[in-house]
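1. give me the fold of what follows.
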Amino acid sequence: MSHYTRNDCEQLDQQDPLAAMRDAFAIPEGMIYLDGNSLGVRPKAAKARALEVIEQEWGNDLIKSWNTAGWFDLPYKLGDKVAQLIGADAGEVVVTDSTGINLYKVLAAALTLRPERKVIVMNGSNFPTDNYMAQGLLKQLGADYDIRFAEHDNIMQAIDEDVAVLCLTHVHYKTGELFDMAAVTAKAEQCGAVSIWDLCHSAGAMELQLNACNVDFAVGCTYKYLNGGPGSPGFIFAAKRHHGKALQPLTGWWGHAAPFAFERDYRPSENIGQMLSGTQPILSLAVTEVGLDIFLQADMKQVREKSQKLTQLFIDLMEQRCSQYGFTLVSPRDAAIRGSQVSFNHDHGYPVIQAMISRDVVGDFRAPKNVRFGFTPLYTSYVDVWEAVERIVDIMESDLWQQPEFNQRGAVT
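-> This is a model prediction of the structure:
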């Protein structure tokens, strides 16, 4: 464990090749924002882009903008940009719908590729939506189907020749633990299972190589590390080898081979467009593109390297300064298997996080006692990490978290 000073952190910022990218984001004065793994901050250019869509494209040009402003092509255009960040090819990704809906689509499509098998392997401690969507789908499909829940240490043993689909989140939402995508996908392929990866906590935080790992399908969101805005659309990756073969069940008109032919019966598109369903949220898509364009200027290897340094600095400083205050590290110590977040357990996690937020150190809480901090390399500095721990020390020394207002639960934690 290294012993850092503020001067050390200032020097790291001066040497940081990504430091200038912070200027692209609107960060409130005095705030240390360590929740980009839940909602990314606003790119400064997003406001102007939103106004352009509202005032000009929608306000003046109205329905003409489906053609003149390229609205109809946005899911594909943005998908090709996401593809560059996740190791996919052009034409393999669309930006559309929510992560949950997209997971439903690809799970159903994947199961059609292995109709003789009835088992899905998932991580039992997954973010709940993934499990809930799978459970809901299987209720529709019938009692023959089953979910085999497993945790990180026994995932490989859970994959065998009975498994139809392996569906995993790449980075665990609570612990930040990172699966070995290449190794786990290879085991699934060896056993004849179809692979699906949820990239919500890794896309935009690290270099990804879906095609190099021979992944079949993936989903993810754009409102976390990709800074698309609250509720911005998710994305779907489907490897080209499955186009026209693995068909998703939400067969809306945008997924039709010729949407404006207005045919009575559904005829699926034979490309990535089949993963679309209904009319797209154009304003949200247009703003999402702003964040993606910033990322396309970054070197994802540098992003990952800085992420590992930021999280290690935070762990070291917390253990040097706050070990006596009841924080227990949950995230892996090995940076190679840690995503871009650090989680601690604390018996009074909720009020502790609320007290931190009151002092402009923004993390979040996940029941029952997980306090979670996300590090977004494009706008988090090393001095931010230093200053955050300084404020946390003051909060814990003063017992600020014990004040009644911090113990009142809000709807969102």
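2. CA only for contacts and neighbour counts going forward, please
-> Noted.
3. helices of the chain, residue ranges please.
-> 6-15, 44-51, 65-68, 74-86, 99-113, 128-141, 155-158, 181-190, 282-295, 300-321, 349-358, 382-397 (DSSP state H).
4. so can I have TSV of those showing distance to residue 204 and mean neighbour count?
-> Output for the helices of the chain, formatted as TSV (distance: least, CA to CA, whole Å; neighbours: other CA atoms under 10 Å):
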stretch	distance to residue 204	mean neighbour count
helix 6-15	20	15
helix 44-51	17	16
helix 65-68	29	14
helix 74-86	7	22
helix 99-113	15	22
helix 128-141	20	15
helix 155-158	25	16
helix 181-190	16	18
helix 282-295	7	21
helix 300-321	8	20
helix 349-358	24	22
helix 382-397	19	19
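5. now the other sequence, so there's something to compare against:
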Amino acid sequence: MTVIGNDAALRDAADPLAHLRDRFHPTPGDAVYLNGGSLGRLPTATAGIVDHVVRAEWGDGLAGARTTWFDMCERMGDRVAEVALGAHPGEVVVGDCTSVNLYKLAAAVLDADPGRRAIVTDDDNFPTDQYVLAGVAAERGGTLRRLHTDPDRGLDLDLLREAVDDDVALVSLSLVSCRSGALFDIAEVQEIAHAAGALVLWDLSHAAGAVPVDLAANGADLAVGSTYKHLFAGPGAPAFLYVRRDLHTVLAQPIHGWYGHREQLAMRGDYEADPTIRRFLTGSPPILSAVAIEAGLAVIAEAGLEALRAKSVALTGYLQELLEPTGLRLASPVDPARRGAHVTYGHPRSAQLVPLLAENGVFVDYSVPDRLRLTPAPLSTRFADVATAAERIRGVLERSGL
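-> Below you'll find the model as predicted:
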């Protein structure tokens, strides 16, 4: 065994989360999967959970099973709140996609304060977020202020302080940058926005299940996020939406539907919003995808977010150490504690590198214009996997001449 291989083996032997790797469907052959930031691996329990709903509830229960699903959005939302978000019961629901949820909450904030017409975001925020926010502002005769962000290190909060004035209703940012992995300080951003009378809407798509978020402890206002990355719910799984309890009756979301009605089953012709978190729902949720969220949450709950985060920091730090000799340019914050669960590298021919790496059994993500995003998910990745990936990356770079 090489020195690096021996070191990785020692790290794995000391890993308190090592046994949880078996809770996930194995990768094909000897492949190393470092693309959990795009799609989390399949928990082995998922198939059984979904099969039960398909056969026992839908198959045997037929239409009568619907009554067991009417509160699915809240039940699953409470579970996400407890395990991944540090939010109170009754503050999170599951349903719709991240973009729709972002639209609902951004529109609700601007409608609640007609005297403020500006939204602040950064130009490295996920493109869909920027599209949605620009559309919400334009619909209401407002403006979207995009702050320039260092694509490798994240937004300078001094720029945010300068940008947030008494015309700003909403600051909307991704807690973990989808590209660089740069991690914001929730409390500091909240303080900046609140000092100017604005609310903050977080996109937690790359944060939920990857870093301790503690929405309640940080006094967070609003948040949305996907469940198919670090929550392992699978492709097509519905997103979540968080609204701090005191804002429930202050904000009125713009897409009225029967799931948000105060008397959902009364079939009344007029709309009256539910006073609880249900008011932010719209239509029937995708039940088969929604129940799949539970399997990943169970593994996360068993691990504990603090332990999960500690291993994540160790994995990306180890990867950073092993890749330093390759000459790849680090395109993430240098300190692993200042980023989420992924680390990004710049290479002028990264678009060609990604398929070459896949051919050699290392699956990573390409990010425009010239980035490689590597996500060693801590629940399913060993230090030995990271060492193997680093060795293969070095070999591909040497053989290809890229």
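6. JSON lines please, covering the helices of the first structure and showing distance to residue 365 of the first structure.
-> Formatted as JSON lines, the helices of the first structure follow (distance: least, CA to CA, whole Å):
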{"stretch": "helix 6-15", "distance to residue 365 of the first structure": "27"}
{"stretch": "helix 44-51", "distance to residue 365 of the first structure": "27"}
{"stretch": "helix 65-68", "distance to residue 365 of the first structure": "41"}
{"stretch": "helix 74-86", "distance to residue 365 of the first structure": "28"}
{"stretch": "helix 99-113", "distance to residue 365 of the first structure": "21"}
{"stretch": "helix 128-141", "distance to residue 365 of the first structure": "15"}
{"stretch": "helix 155-158", "distance to residue 365 of the first structure": "26"}
{"stretch": "helix 181-190", "distance to residue 365 of the first structure": "27"}
{"stretch": "helix 282-295", "distance to residue 365 of the first structure": "25"}
{"stretch": "helix 300-321", "distance to residue 365 of the first structure": "17"}
{"stretch": "helix 349-358", "distance to residue 365 of the first structure": "6"}
{"stretch": "helix 382-397", "distance to residue 365 of the first structure": "15"}
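7. so which of those comes closest to residue 232 of the first structure?
-> Nearest to residue 232 of the first structure, of all those, is helix 282-295, at 5.8 Å by CA to CA.
8. nearest to residue 271 of the first structure, out of the helices of the first structure?
-> helix 74-86 (10.7 Å).
9. could you give the angle of that closest one to helix 300-321?
-> 70 degrees (axes from the mean of the first three to the mean of the last three CA atoms, to 10 degrees).
10. so how far is helix 74-86 of the first structure off the chain centroid?
-> 15 Å (CA atoms, centre = their mean, to the nearest Å).
11. give me the helices and strands touching it, please.
-> Here helix 74-86 of the first structure touches strand 93-95, helix 282-295, going by 3 or more CA pairs under 8 Å, 6 or more residues apart in numbering; DSSP states H and E.
12. make CSV out of those and add distance to residue 122 of the first structure.
-> CSV is the format used below for those (distance: least, CA to CA, whole Å):
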stretch, distance to residue 122 of the first structure
strand 93-95, 23
helix 282-295, 29
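13. of all those, which lies closest to residue 57 of the first structure?
-> helix 282-295 (9.9 Å).
14. that closest one aligns to what range in the second structure?
-> Helix 282-295 of the first structure lines up with residues 287-300 of the second structure when matched by TM-score structural alignment.
15. and what of stretch 198-215 of the first structure?
-> Using TM-score structural alignment, the partner range for stretch 198-215 of the first structure is residues 203-220.
16. that stretch: end-to-end distance?
-> 12 Å (CA to CA, to the nearest Å).
17. buried sites along that stretch?
-> 203-216, 218, 220 (16 or more other CA atoms under 10 Å).
18. same question for stretch 272-284 of the first structure.
-> Buried residues in stretch 272-284 of the first structure, defined by neighbour count with 16+ other CA under 10 Å: 272, 273, 274, 275, 276, 277, 280, 282, 283, 284.
19. quick one: which of the helices of the first structure is nearest residue 247 of the first structure?
-> Once those are compared by CA to CA, helix 99-113 is nearest, at 5.0 Å.
20. report the distance from stretch 217-230 of the second structure to the chain centre.
-> 7 Å.
21. my error: substitute stretch 318-332 of the first structure in the last question.
-> 25 Å.
22. what does that stretch contact?
-> 3, 175-177, 315, 338, 341-347, 389, 393, 396 (CA atoms under 8 Å, 6 or more residues apart in numbering).
23. any idea how far apart the tips of that stretch sit?
-> 14 Å.
24. quick one: buried residues of it?
-> Here stretch 318-332 of the first structure shows 318, 319, 322, 327, 328, 329, 330, 331, 332 as buried, counting by 16+ other CA under 10 Å.
25. picking that back up, ok, so of the buried residues of stretch 203-220 of the second structure, who is nearest residue 45 of the second structure?
-> Distance ranking of those against residue 45 of the second structure, using CA to CA, places residue 209 first at 17.5 Å.
26. just list the residues touching the closest one, thanks.
-> Residue 209 of the second structure neighbours (CA under 8 Å, 6+ apart): 84, 85, 230, 231, 300, 305.
27. which one is the equivalent of residue 245 of the second structure over in the first structure nearest to, not counting chain neighbours?
-> Correspondence of residue 245 of the second structure to the first structure, assessed by TM-score structural alignment: residue 240. Excluding the flanking residues, the one nearest residue 240 of the first structure by CA to CA, 6 or more residues apart in numbering is residue 92, at 6.2 Å.
28. and the closest residue to residue 291 of the second structure other than its chain neighbours, what does it touch?
-> Ranked by CA to CA, 6+ apart and with sequence neighbours excluded, the top spatial neighbour of residue 291 of the second structure is residue 50, at 6.7 Å. By CA under 8 Å, 6+ apart, the contact set of residue 50 of the second structure is 288, 291, 292.
29. how about residue 105 of the first structure?
-> Here residue 105 of the first structure is in contact with 248, 249, 250, 275 (criterion: CA under 8 Å, 6+ apart).
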